[in-house]
Each structure stands twice: as C-alpha cells, then as structure tokens.
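A.B. asks: 3D model of this:
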Amino acid sequence: MTALEQQVSHAIRPFTVSFRKRALDDLRHRLAATRWPSRELVGDRSQGVQLATIRALGQYWATGYDLGRVQSRLNALPQFTTAIDGVSIHFVHVKSKHADALPLIMTHGWPGSIIEMLDSIGPLTDPTAHGGTAGDAFHLVLPSLPGYGFSSEPAEVGWDLVRTARAWAELMNRLGYDRYVAQGGDVGAGVTDAIGRLGPEGLVGIHTNLLVPALNDPSSLPNTTEEERAALAAIKVFQTTGNGYFVEMATRPQTIGYALLDSPAALAAWMIDHDTDAYDKITSAFVDGKPSGGLTRDHILDDITTYWLTGIGASTARSYWEAYGPDAPAAGRPLLPDPRVPVGFSTFPGEIWRTPRSWAEKAYPTLNYFGVAARGGHFAAWEEPELFAEEVRAAFRPLR
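C.D. replies: Here you go, the predicted structure:
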C-alpha cells in the first residue's frame, strides 16, 4: 500500500444521520399491525416480558414518541466514520474546552448503544458545569461497536472482544491521542478489559462497572464472606433464570435475528428482557409513568429505535457468538495477561450482582480505585449520568 493509499484508507470522515421517511412510515405500519400473544400465565416476569409492559411501550412508540429524536440528538454532536480492519467504525468525538483534558474512549454494550452514553457527555467533557473542576475534563470518544448502530457489520468471523480492543487502540492513534484511558460496561466492559490486557502504547488506565472475569469463571473467586456468597448466588440466579437472551445470541444468533429484523415489537421485547433491575425500571417508566433517573420512555425508545432503523438485530446478536460463543476463547482470557495499567472499578446497587472489593482485587492486581455508587444499575451511564461521571472522574483522577 502506497503512502497515499494508506492516507485514504485511514481517513476520518464527518458523518450525519439521515433516516428516510419511508423507513419511519414502515415502522409505524409494523407497530400498528403487531400480533400480540396472550397474557402470560404468571404474575411476574418469570415467563418473560409481560404483555402489559410491551403493549404500553408499543402504544407510546406508535403514537407518543417522536421518531425524529435519534436523528436530532446525534446530529447535534460531532460524528465521524473511519475504516479499521475492514469495518467502517462510527463514533462521536467531543473535545473538551479545557486544554488539559484527558482523552477517554468509552464503550457501550448490548442492548445499548452510544445512545445510553449521550447524557454523560456534558458531565465528562464540561465538568465545571456539572459540579467538577477543569482538572476533571475529558476529550470523549464514543465508538459504535462493529455491527451496532452506524458502524458497519463485519463481513467475516473473528470480531471478538480482543479484535475490537485492537481497533479501538488504532482509532485513538488515528485521532492523535498518545495518552488516553478507556471505560466500559456490559459488552463494553469486556472490550475495556481486553484493551487493558493488551496494553497498547498510549493507554494509561481503564475503568469498568461490570466485573467480566466474575461472569466468565465465578468459581475462581473468593466465597468466604457473606458479601461474596451473595454475589455468587446472584450470578447463579442470572445464569439459571435470567440469561436466556445471552444463551440464544451466543449459540444461535442468526435464528433470533430473523424475528428482530421483522418485528419492532419483538425487537423491543428482546431488548428490555435483560436483567431484573433494568426491566422493573423500564416497566415503571411505561406502565406507571415513573422513570428511574435518565431511564425515561423517550430515552429507552431512542435506543430501540436506533436498533430498528439501522437493522442491527442479527449483527448485534452475532457479536455475542463472537465474544461468548462455544468457540470463543473465554472472551480473550486466560490467553491474555493481567492488565498492565491501573484499573478502576465502580459497583452500582442495581447491577446483576454486587461485586465485592475482594473480587475486583483478585481479578485486577493493578486495581487502584474501587467505588461504591449510591444509585444506578447495569446501565449506569444511561440511568445516572451525573453519578456515573463522578465515578469515572474519581477513577482516573490519579492518572492525570
């Protein structure tokens, strides 16, 4: 490849979201034509998403929600694309007005997207307007995972967490950042864990709010204290009664993908059936009109609408097959060494399990921050953006 060809292939191009009217009209038509199942035969969510919840969501989506919100929210931000390893990566890049801001690449998960992080942009890039100081500022990079949102779908297998982490290192290099930190939750925690273990040049620290090693091999962690036993019990409950979506996407992503591309109601039900805390809060927002923090009806539908209009039901499911499927190398571990950089971790009370500090210390010998948040759950940046930003600031403050 010549120098000119390399320059063209590495180009960073501005991006604007534009949804066609016929796509919006088709969504409305499909919502109106939804074939609903009969009501569940139990009084809780043990059979899955409850009919009252999904019908309330569908009704608001069809008649009360502004389908132009996603386009407007994203186009108010600086967006770009660049091709890395055969995939067009979409990202939001917001530079702080503070010259000494620390570059931060932050990764979303499933069923999230960069939508779940939008309300944390202000607190992270402009901390003086949100109770922080200029010394807390970040230049923020929010990439869409391959096959998610406005990033293109991989055309070949092999896009596991480690390959994504390498792509993120390349992205930060292209942006000219020679010193940066990384953060992630859910699948994004796996990517962030992997980039910490890879230790690319320029990375000086990571922070996560989901202890990925605990999900991979909980039996390897201490279980002597009451707190540790409670966390193990919560993981067992999740693995036996709450991870149906995980198993299906990790083993048969193409099968579920057909439904997710054909029915917006099916897509919505699949996406909100993630964990009990998040499901209860989503139900409260739609059925009772009582949102939890930033987890409002509009914010929830911004994310689901993004999935529908970009047609990523199957490709996002395949990302679980790549990362956690039968042939996945334990999400990059134990093939990779312990992280080579300082690690920060924050636990939120509504998480699938409450991570004890002892677990974080065992998983990460370089742990240098452990935070216990007062509110929030699995989607912490989405639900409690201000509190989430405080945790991120505190975790990376020693590295400035």
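A.B. asks: from here on, just use CA atoms for contacts and neighbour counts.
C.D. replies: Will do.
A.B. asks: residue 242 contacts residue 275, correct?
C.D. replies: Yes - using C-alpha atoms under 8 Å, residue 242 and residue 275 qualify as a contacting pair, with a distance of 6.6 Å.
A.B. asks: these two: which is more packed in?
C.D. replies: Higher neighbour count among residue 242 and residue 275: residue 242, with 20 against 16, using other C-alpha atoms under 10 Å.
A.B. asks: residue 197 versus the more buried one, what's the distance?
C.D. replies: Residue 242 sits 29 Å away from residue 197, going by C-alpha to C-alpha, to the nearest Å.
A.B. asks: please provide the structure for the following sequence as well, for comparison with the first:
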Amino acid sequence: MRAEPFSIAIPDEDIAGLRQRLRETRWTPAGPYEPWQQGVDTGWLREFVQYWADGFDWRTAERRLNQQPQFIAQVDAQRVHFVHRRGVGPKPYPLVITHGWPGSFFEFYGLLDLLCDPAASGAQAEDAFDVVVPSLPGFAFSQAPAKPGTSAFQVADLWAALMRGLGYERFGAQGGDLGAGVSIALALRHPQVVDGIHLNFLPGTYEPSRAAGDAPLTEAEQEFLRAKDQWAALEGGYAHMHTTKPETLAHSLNDSPAGLAAWIAEKFRAWSDCDGQIERVFSRDDLLTNISLYWHTQSMGSAIRMYWENRLQPLRFTAGQRVSPPVGFARFPKEISRPPRSWLERTFDVVQWTDMPRGGHFAAMEAPALLAAEIRNFFRPLRR
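C.D. replies: The predicted structure is shown next:
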C-alpha cells in the first residue's frame, strides 16, 4: 500500500457557487408552531445560512483542516482518505478512530492533541497514541464504493488492511455512531490484530442472541428496548429514509445547501448535550466546517447509502457468538441510545464501563477531554 500526502484545496469557483446558491435560497414559509417543534427552526436556519454565505471563511477552515497530516491511499480497490497523526511519547500505541453520520473526520480534531501528545495537557506521555482517522467510504475525500455491499463489515476489512499497510501489526479501535459498528466489526472479524475496542455508542443494528436458553431480558433491558422503539417512532424518520430511499433524498441534499444545513444541524442540536442551544456547544464555524465538507465533496448521497448497506448486513449475533477482544463503553447522558451494561455483556467482554457526567452523541466535539481520558484508561493495560 502506498499513501500519498493530501491537502484540501477547494476551487474558488466552488466557493463562489455555494455563496450564490445560499443567497438565492427559496425559503419555506414558517408554520404556526413553536421553534424546533417540527424540525429545524426557520428563523435560526435563515441566520445560519446568511452567516454561511457572508461570514464563514472556508479558507480559514481549510487551513485548519490541513494542519493535521492527511493522506490518500489505495486500499484494495478503494481509495481512502485519512488523517495519520504520530504520537509524542516513548511508544505510541496505534488506534484507528471511525466517525459516523452526520459527522466526518473533522469530529476528532479536538481529540487529536489529547491522544497524540497527552503530556502537553498534563497526562502521561506513556499514554500517547498514533491515531489514524479514516473517512468512511463515500464520505468527504474517500472514494464512494463502486458497487453495492459496503457495510460496516467491509469497512472493517478495509481498516484492517489500511492499518497493516501503515505498518501496525496490532492496534485498537474506537468509534461512535456508524464508527461504533465498524469498530465492532473489526473486533469480530479481525480479533488476531485488534487488541480491544472502545465505544461511545451502540449501533441500532446490534442485536444479541435471544435464542432459547439465553438469559431472559432484564427489566432494564426491556425498558431500553421500549425507549429505543419510542425514539425510532418520534425521531428516527431520517434513518428510515436513509435505509429505504437514500437516492431520493440525495438529490435534494446535493442540490440545496440550505437543505443540507437543515438536515445536519438539526441533528447536532437534537442529539447533543446543549439544552436546545446548539451554539452553546458547537460554534457556527465548526458546524459549517463539517457541513461544508459534505457540500464541497458532494458526498451526502454516498454517505447515507451506508445506512442501506448496514440494514442488509446488521450486527446480529447467533446463539453463543461473542466478540473476543475486550470492550470499553462510555455512556453519555444525552446520547440517543443508552443501553444497560447487561445488554452489551450478552455479546461482549465489557472490562470498562463509565456513565459520563455530560455530553451527547458527538462526544469527541462536546467533551473531548472526558472522552480522551476514557480512551487512555481503557487501552493502558492493552498496550504491547
């Protein structure tokens, strides 16, 4: 495998074209409802879009993105974009971190210093990591899959080949959202090279064995499944669309930057520990850096197709099937799904479990110091 250095350089005409589209947005009339009651608030979105058109400086964001070492590699038949940050310490431990939707590799920029150079923030230099943050296939600058079939399992195989190509014989994995599914698949399919996985989310497609002879569901597990169904009924419309008709939705999101901003920003508000004040947790510039990555790469359509693929290849376990590498889990209070420990223990060897004091679905952006400490603690005894 050959990895070539990569820098982001969006053409000037693309930036100008985006600004023109934003300024010419045809706005939907607001309805007679409370702000955010039926989705994104129109008043907030209009101000946000105006800032994107006239206040946000993509070139500043681009320089920030390019401060981290990025590469493009041909892994098997797939072109993969990734950040590869070397650790500062006596023996940095290799760790692959996988993002989800509607995030991107940018989610982890606030986490990289804490993991790669822990001594700079008062932690132990012995806890340093070599961190690899790939963009999922079809996200940002990673090539979209050329044929059907790329679910979390196939991405796990890609990541194992990527890490091997970078010279890592063994490594750990971390992830939330779609990245949690990839991390689980890595541990399931490549236990000979994966020392352990740390998660801050349990994918909705995860289903432990419930065969005859398995332990009956506990009261906490039953309540979790009820809450999961209720959430899916009230909040899961996006996921149902992604998993059933992604191509229909893709045309709208690829054509309208205002629509793209609405589709993504509403989730950052709803899924984070912000008490309804999205900009209390995420700056406009950070939100727009992430959204702009989808826009400038025209990757929303290929990104949401992964939901379709994961539906066809769910993380469903059979009787007696278990994941052998150890698992750590950080359960954040405002996460969209909060399984009990026993639900994971039906499949995983859970050696670290922490109920976090604050944070939500975008933990690496909301509470990077807390998440970094959890990751360091989990992998400390697994280092070779």
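A.B. asks: which residues of the stretch 51-200 of structure 2 fall in strands?
C.D. replies: If DSSP state E, counting those that start in this stretch is used as the criterion, the strands of the stretch 51-200 of structure 2 fall at 70-75, 78-85, 93-98, 129-134, 171-175, 194-199.
A.B. asks: report the aligned residue range of structure 1 for the first one.
C.D. replies: Counting by TM-score structural alignment, strand 70-75 of structure 2 lines up with residues 79-84 of structure 1.
A.B. asks: so where is stretch 96-113 of structure 1 in structure 2?
C.D. replies: Counting by TM-score structural alignment, stretch 96-113 of structure 1 pairs with residues 87-104 of structure 2.
A.B. asks: buried residues, the matching stretch. List them.
C.D. replies: By 16 or more other C-alpha atoms under 10 Å, the buried positions in stretch 87-104 of structure 2 come out as 87-89, 92-104.
A.B. asks: also stretch 231-246 of structure 2?
C.D. replies: Of the residues in stretch 231-246 of structure 2, those scored as buried under the neighbour-count criterion (16+ other C-alpha under 10 Å) are 232, 241-243, 246.
A.B. asks: want to throw those into TSV with secondary structure and distance to residue 43 of structure 2?
C.D. replies: TSV is the format used below for the buried residues of stretch 231-246 of structure 2 (DSSP: H, G, I helix; E, B strand; the rest coil; distance: C-alpha to C-alpha, whole Å):
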residue	secondary structure	distance to residue 43 of structure 2
232	helix	27
241	helix	25
242	helix	26
243	helix	30
246	helix	27
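A.B. asks: I'd like the residues you listed as JSON lines, with distance to residue 276 of structure 2 appended.
C.D. replies: Rendered in JSON lines, the data for these read as follows (distance: C-alpha to C-alpha, whole Å):
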{"residue": "232", "distance to residue 276 of structure 2": "20"}
{"residue": "241", "distance to residue 276 of structure 2": "24"}
{"residue": "242", "distance to residue 276 of structure 2": "25"}
{"residue": "243", "distance to residue 276 of structure 2": "27"}
{"residue": "246", "distance to residue 276 of structure 2": "28"}
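A.B. asks: dump the residue contacts of the alignment partner in structure 1 of residue 382 of structure 2.
C.D. replies: Alignment note (TM-score structural alignment): residue 382 of structure 2 maps to residue 399 of structure 1. For residue 399 of structure 1, the contacting residues are 204-205, taking C-alpha atoms under 8 Å, 6 or more residues apart in numbering as the criterion.
A.B. asks: mind doing that once more with 7 Å?
C.D. replies: Not one residue lies near residue 399 of structure 1 by C-alpha atoms under 7 Å, 6 or more residues apart in numbering.
A.B. asks: ok, now residue 301 of structure 1?
C.D. replies: With contact set as C-alpha under 7 Å, 6+ apart, residue 301 of structure 1 has no partners.
A.B. asks: tell me the secondary structure at the spatially closest residue to residue 39 of structure 2 that is not a sequence neighbour.
C.D. replies: Leaving aside its sequence neighbours, residue 39 of structure 2 sits nearest to residue 266 (C-alpha to C-alpha, 6 or more residues apart in numbering; 6.7 Å). On the three-state scheme (DSSP: H, G, I helix; E, B strand; the rest coil), residue 266 of structure 2 is labelled helix.
A.B. asks: surely residue 221 of structure 2 meets residue 345?
C.D. replies: No - in this structure, residue 221 of structure 2 is not within contact of residue 345 by C-alpha atoms under 7 Å, at 11.4 Å.
A.B. asks: hang on, the earlier thing: got TSV for the strands of the stretch 51-200 of structure 2, with distance to residue 302 of structure 2 too?
C.D. replies: TSV is the format used below for these (distance: least, C-alpha to C-alpha, whole Å):
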stretch	distance to residue 302 of structure 2
strand 70-75	18
strand 78-85	14
strand 93-98	17
strand 129-134	16
strand 171-175	20
strand 194-199	24
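A.B. asks: and the ones you listed: which comes nearest residue 338 of structure 2?
C.D. replies: Of all those, it is strand 194-199 that lies closest to residue 338 of structure 2, at 12.0 Å by C-alpha to C-alpha.
A.B. asks: residues near the closest residue in space to residue 337 of structure 2 that isn't next to it in sequence, how many?
C.D. replies: Ranked by C-alpha to C-alpha, 6+ apart and with sequence neighbours excluded, the top spatial neighbour of residue 337 of structure 2 is residue 228, at 6.8 Å. Neighbours of residue 228 of structure 2 under the rule other C-alpha under 10 Å: 17.
A.B. asks: residue in structure 1 matching residue 228 of structure 2?
C.D. replies: In the superposition onto structure 1, residue 228 of structure 2 corresponds to residue 235 when matched by TM-score structural alignment.
A.B. asks: please report the distance of its match from residue 351 of structure 1.
C.D. replies: When distances are taken as C-alpha to C-alpha, residue 235 of structure 1 and residue 351 of structure 1 turn out to be 11 Å apart.
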